[in-house]
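J.: This is the structure alone, sequence omitted:
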C-alpha cells in the first residue's frame, strides 16, 4: 500500500523573488519526489537524483529555475507513471519456510528426512516472470544450512545464490531471508539444500516460473499443470552417506526411485481429452532417469527456461539436475495409465510408477509397463541432439528466442574442463583439471567484496587439463563481464556426468564421443537452434560443449550435479567481473548478509 504523502510548507515571510522562486522549486521537487516514493518506496536513494535541483542553478535565474522545475516535475510524474506500471507487474510473494527433521518412509523403511513446513518433498513455488520472491528460511536442523535455487539466475545478485562460495550458512535455530527477483525468466526449476549431504534427506521442491499475461507462449494453455519430481533414493541416513564419502569408500547404488516422494502411490487426476503440462525435474543425487506415460506421447515444449521445437517422444531421458516440460493430451478412453520413471546406465534398473487417473475411469492401470531404454548411450546422445530451440517463440520478453544470434559471436576464451577420480592423501576425491575444490571458511564472494587476502587466487585452475597429480585447492576462474566463452566438459571416465552453472543458462552446442578437438569437433556444433539450459549431461568417455554469454556479474558456482562428486571436490567458481561499482551491473551486499570466517560481526 502506498504511504501517505507528508510535507511541510516553506515559510514565505521575508522572502525575496529569488528566495520565493527557490522555495517553489524545492516545493515542486519535493512533491514529485514524494509522489514517486509513495508509489515505489523500495527504489534506491540514488534513483531520486532526477528530482534534486542543484542550488547553483537555482541562483542563476528564476526563469531558468522555473523551466527546470517544470521539466523535473514532468519527468518525475512520467517516472511515477512508468514505475507504477512496473510495480503493478512485479508482484511480491512472501514465503516462510521452517526446515526441520521428520520421520519419512518413502521406500517403506523409516528414516530421518528433511521437511519444509512439514512437507516431503517441499512446497512447490509458483511465480511469474519478474516477480519478487522473498523466502524466510528458518533452520531447525542441527547443522548449518543453505538452500540454492537451481536455474534461477539471480540477476546481478550472486548474494542470493545459496552456496558456500557466496553465502555463510544459516546456523541452527537461526533464519535468513532470501530476496530474489525472477528477472526475465520463465520455465521449470527446482530448489534444494546445497550444504553437506542434506540433499540426500529431502528439502527439495519444484520452482515454476510462468510467463506474464502479455507474453504469449507457443502452445495452447493446458487444462492444468503437474509438477513431477523424480529422484533416486537411499534408505541410509544422509549423515551415514556423508560418512561413507568421508571414509573414501565407494558411494552405494540407490535403493529405489521416487516420483514426488513415493515409489508407487503418487497419482495425477485428469479429464479424458484434455491436455496437461507435466513439469518433470530430476532432483536425485547420481542417476539419469527416463520418463514415459503408458499409452501416451510426450510433446516437449520447454527445457529449463527455453521453449523447444515441440518434438514428440515416446520417452525422454532427464539427467541429474535437469528439467523438462511436456504437453500430454489424455486419451478419450476413461481408464487409468501408468506413469513410469526408470534409471539409465545402471545395473540393476530401478523403476518407480505413478498413476494417471482419468475421471470416470472404471479400469485401474494395468498391463505391462511401457518399455524404456536401459544402457543405450548412443540412443540417449542421439535423442539429446533432437532437442532444439523454438526460434520464433517469445521467451520471458517480447522478442523471439532466435533474435540473439549466438552462432555468429566471436569466442574470446575456451575452457576445457576435465573431471577425474583421484586419490589425494589416501582418500577418494574428484577434481576438475587436477584441482579438487575445498570450501574456505570465508565465502569467496565476501572475501572478494571486503578484499580479504589469502582466501582465493584468481585463475588458480588451468584453462585446459594439465598433467601431473591432483591437488586440493580453491578453484576460481577470472572472467570479464560481457565476454562470450566456450566451455568444453571432457569426461574421460566410464561414468555419466552432469554439470550445472549457477547464474546462467547456456547454449548446448555439441555432444560427442572420445576426445574433444577444436579443429574437428567444432564443425559439428549446432550454431543455429541449440537450446539454452542450465545443466548439461556428459556421456561416458565423451565431451559436451556449451557457449556462454557472461552477462551476469558475480561469483558463480560451476559444479557437478552428481552430488557425491560435488561433495568431494568436483566444482569451481567463475568470477564474472568489471570495475564498475554500480547497481546497473551488480547489487550491493544485502543488509541482512550473514558474516563468517575472516569477516565476523
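T.: Yes, it's here. Model, not experiment: these values are computed from the prediction.

J.: all contacts plus neighbour counts: C-alpha atoms, from now on.
T.: Will do.

J.: what's the helix or strand for residue 278?
T.: Residue 278 belongs to strand 275-282 when assigned by DSSP states H and E.

J.: Show me what that strand is in contact with.
T.: By C-alpha atoms under 8 Å, 6 or more residues apart in numbering, the list of residues contacting strand 275-282 from outside reads 188-190, 206, 222-231, 288-289, 318-330.

J.: at 7 Å instead, please
T.: Among residues not part of strand 275-282, those counted as contacts by C-alpha atoms under 7 Å, 6 or more residues apart in numbering are 188, 222-231, 318-330.

J.: Same question for stretch 548-555.
T.: 155-158, 166, 445, 481-486, 503, 506-507, 573-577, 585-586.

J.: In this model residue 162 seems to touch residue 146, though I could be wrong.
T.: Yes - in this structure, residue 146 is within contact of residue 162 by C-alpha atoms under 7 Å, at 5.4 Å.

J.: Residue 397 - how many residues pack around it?
T.: For residue 397, the neighbour count with other C-alpha atoms under 10 Å is 17.

J.: got another, please set it beside the one above:
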C-alpha cells in the first residue's frame, strides 16, 4: 500500500484518537505539598500547616462536571487525609478523605485524589481531616463554577473573592490534641483569622503591634461575589462589612432567594456567597469583621477578626469603632429566625438546566427516621468523650468501605439506634444502615449548652425545620416542605433541634459528624452505609488502583509507586502519543 493511499486512514484514526482523548469532561490538576512552616498570624511564632509553602492553601477552581485531580505529597511527620467538605463525590466515597473510607497517607508519601464534581456548583472548602490538623491550617477554598451554557441567577460579578474565617489558637494541633486527650476543654481561642491573618489594629489595647492583616482591594461601583467559609474549630462567627449590604446568593451548592443582610451568622463548617456592591464613598477604608457569637462578648472582645476593604480610590485608613454585631442578648430567636429566612431559589437553574425546585422533596415518603441527640462531654471507660444518641464513635483500624470491599468481618456494626440509647453511653464503631434510594429524616437534637453544626459527606440535604425545645412528631407540622435550603452543614442551636431530609441516592459509606472539631475528635460522628443490593457496577466506581491499605489489610499495601500518582489526563496523553506512533509506523510499511 502506498503512503498516499494510507493517508485517509491515518487521519481517520488521528481524529478518532483525539475524540477519545479529549471528548470526556475536562480535567483540572493540582499538586499539593503539605508541610509545616513557621508563621505568626497573631504575632506569636508557631507551627502552621501550609500547602505549597502558603497558609491558607490555594483555592481550587473548577467547573461543573470537571474531573479534579489533586496529587498530595505528605511532608508532615504524621499521617494525613485531605477532605473536600461539601463536595458530593457521586458514586465514589473512595476519595472522601475521612478515616471511615480511606487509609491515611503515610509521611513522605504521595497520594492522588481523583473525583468528578458532577452536577454540582457552589462554594466549599477543603482541610486535613485527622489528628486535629485543621487547628493548624492546611485548609483552602474550593469553587465549582457553572458551565457557560447554564445561566447564573444574577449578573456576572466583576470579581470573585474567597474569604476564610475561623477561630485560632497560638498552640499547634498536637498541643491542642494533648489537652483534649487529657480530658480538658480547649478554652477560649486566642483570636479569629481572616484568610490566615490576624486583626487590623482597630483598637490599640486589644490588638498588639506588628500583626499582618488581610486587605481586600476593590473598585468603586463594581459588584463582587464574596465567598465566606467558617473553617475554624468551634466558634460561630458573625460576618459583616462596614456600611455594605450582603446580598445572599448561594450556600454550599444551592442558589438562595436573594436577600440583603447587614450581617450573617456563619457557623463552623458553613459556606456562603454574597454579592456585595461597592457603592460607598471612598473617604476611608472599611472594616471587614468576623466576631464570635453565643459567648460572653465582653470577655471575648479580643477574639475578633478584622480585615480591611480598600477601594482603589480610598483617601484614608479605617478608624473608629467596629460596626456593631447583632444585639440579641435577650432575644435568642434572632439568629434562628435569620437561619430560617434562608430559602432555596426554586426558579433558578443549578448545575443542570432544570430548575432546582423541580425536586419536590416535601411529597416524598420518608422511609427511615433517626433522632440523633448529643450531650455535653461525659466520661466513658475513664475517658472524656462526646456522643451521638449515647454512642461515642471509635474509628476502626480498617476503614469501613475497605472492609466491605474485601469482606473483612467484625470491623463495624450496623446497629446505630434510631432513637437515643436509654442506658449508659458506650464507645463503638456503630454505623447507620441506610436504604439505597430511601428517603431519610434525621433530627439533630442539641442537648449541649453550646452551638453545634453537623455535616454529612456525599449529599446535600434539605433543612426543613428548627426550633427550641425537644423535637416531637408534632414538630413535623412546622416543616418547610417547599423551599427549605439544600446544603451540607446544618446548625443546631443549644437546647434546640434541626430536622433534615436526605435522599439516599449516592452509593458509598458517608461520614455524618459534628463539624465542631473538638466534638468530632472526641467521638461525635457516625457513618451512613448506602449500598445497592443489586449486583451492578453502575452505581459505584471501583476501588481506585492507588488505594492505600491499613489495619487488617496492611499486607496488601505495596511500596510507594510514584507512577500511580500520575493524573489520568497524563496517561491519556501518553496513550494518544503511543497509538499515534503505532499508526505512523504502519503507514511507513
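T.: Here it is on my side, so go on. Here the structure is a predicted model, which means the values were calculated and not measured.

J.: Please state their TM-score.
T.: Here the TM-score for the pair of chains, by TM-score structural alignment, normalised by the length of structure 2, is 0.87; 527 aligned residues with a C-alpha RMSD of 1.7 Å.

J.: of the contacts of stretch 548-555 of structure 1, buried ones?
T.: Buried subset of the contacts of stretch 548-555 of structure 1 (neighbour count, 16 or more other C-alpha atoms under 10 Å): 155-158, 166, 445, 481, 483-486, 503, 506-507, 573-577, 585-586.

J.: can you tell me which of the residues you listed are in helices?
T.: residue 445 (DSSP state H).

J.: Give the equivalent position in structure 2 for residue 356 of structure 1.
T.: Using TM-score structural alignment, the partner of residue 356 of structure 1 in structure 2 is residue 309.

J.: give me the number of residues near residue 271 of structure 2?
T.: Neighbours of residue 271 of structure 2 (other C-alpha under 10 Å): 27.

J.: ok, now residue 494 of structure 1?
T.: 10.

J.: same deal with residue 518 of structure 1?
T.: By other C-alpha under 10 Å, 10 other residues sit near residue 518 of structure 1.

J.: same thing with the one 4 residues further on?
T.: Close neighbours of residue 522 of structure 1, defined as other C-alpha under 10 Å, add up to 14.

J.: That one and residue 219 of structure 1, how far apart?
T.: From residue 522 of structure 1 across to residue 219 of structure 1, the span is 33 Å (C-alpha to C-alpha, to the nearest Å).

J.: do the same with residue 500 of structure 1
T.: Residue 500 of structure 1 sits 28 Å away from residue 219 of structure 1, taking C-alpha to C-alpha as the criterion.

J.: Who has more neighbours out of these two?
T.: residue 500 (24 against 11).

J.: Show me what the more buried one lines up with in structure 2.
T.: Aligned by TM-score structural alignment, residue 500 of structure 1 pairs with residue 455 of structure 2.

J.: which residues in structure 2 does stretch 250-259 of structure 1 match up with?
T.: Aligned using TM-score structural alignment, stretch 250-259 of structure 1 spans residues 185-194 in structure 2.

J.: can you list the residues that contact the matching stretch?
T.: 163-170, 176, 179-180, 198, 214, 302-305, 307.

J.: let's see it at 6 Å
T.: Where contact means C-alpha atoms under 6 Å, 6 or more residues apart in numbering, the residues beyond stretch 185-194 of structure 2 that reach it are 164-169, 303-305.

J.: I'd like these as JSON lines, with distance to residue 59 of structure 2 appended.
T.: Converted to JSON lines, those look like this (distance: C-alpha to C-alpha, whole Å):
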{"residue": "164", "distance to residue 59 of structure 2": "10"}
{"residue": "165", "distance to residue 59 of structure 2": "14"}
{"residue": "166", "distance to residue 59 of structure 2": "16"}
{"residue": "167", "distance to residue 59 of structure 2": "20"}
{"residue": "168", "distance to residue 59 of structure 2": "20"}
{"residue": "169", "distance to residue 59 of structure 2": "23"}
{"residue": "303", "distance to residue 59 of structure 2": "26"}
{"residue": "304", "distance to residue 59 of structure 2": "24"}
{"residue": "305", "distance to residue 59 of structure 2": "21"}
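
J.: Most neighbours among the residues you listed, please name it.
T.: Busiest of these [other C-alpha under 10 Å] is residue 166, holding 29 neighbours.

J.: Compute the number of surrounding residues for the closest residue to it other than its chain neighbours.
T.: Nearest residue to residue 166 of structure 2 in three dimensions, chain neighbours excluded: residue 232, at 3.7 Å (C-alpha to C-alpha, 6 or more residues apart in numbering). Each residue near residue 232 of structure 2 was counted by other C-alpha under 10 Å, and the total is 28.

J.: compared with structure 1, how much does the helix or strand hosting the match of residue 356 of structure 1 deviate?
T.: According to DSSP H and E, residue 309 of structure 2 maps onto strand 305-311. Overlaying structure 1 shows strand 305-311 of structure 2 at a mean distance of 0.7 Å from the equivalent residues (mean C-alpha distance after the TM-score superposition for structure 1).

J.: follow-up on the earlier one: next step: the contacts of stretch 185-194 of structure 2 restricted to strands.
T.: 164-168, 305 (DSSP state E).

J.: with these in mind, which one is nearest to residue 512 of structure 2?
T.: residue 166 (21.4 Å; C-alpha to C-alpha).

J.: In contact with the residue most central in space within structure 1, which residues?
T.: Central residue of structure 1 (C-alpha atoms, centre = their mean): residue 151, 1.7 Å from the mean position. Counting by C-alpha under 6 Å, 6+ apart, residue 151 of structure 1 makes contact with 189, 534.

J.: cool, residue 88 of structure 2 as well?
T.: 458-459.

J.: tell me which element the residue nearest to residue 556 of structure 2 when sequence neighbours are not counted falls in.
T.: Leaving aside its sequence neighbours, residue 556 of structure 2 sits nearest to residue 549 (C-alpha to C-alpha, 6+ apart; 6.2 Å). Following DSSP H and E, one finds residue 549 of structure 2 outside all helices and strands.

J.: Per the alignment, residue 549 of structure 2 pairs with which residue of structure 1?
T.: That one, residue 549 of structure 2, aligns with residue 595 by TM-score structural alignment.

J.: Okay then, goodbye and thanks.
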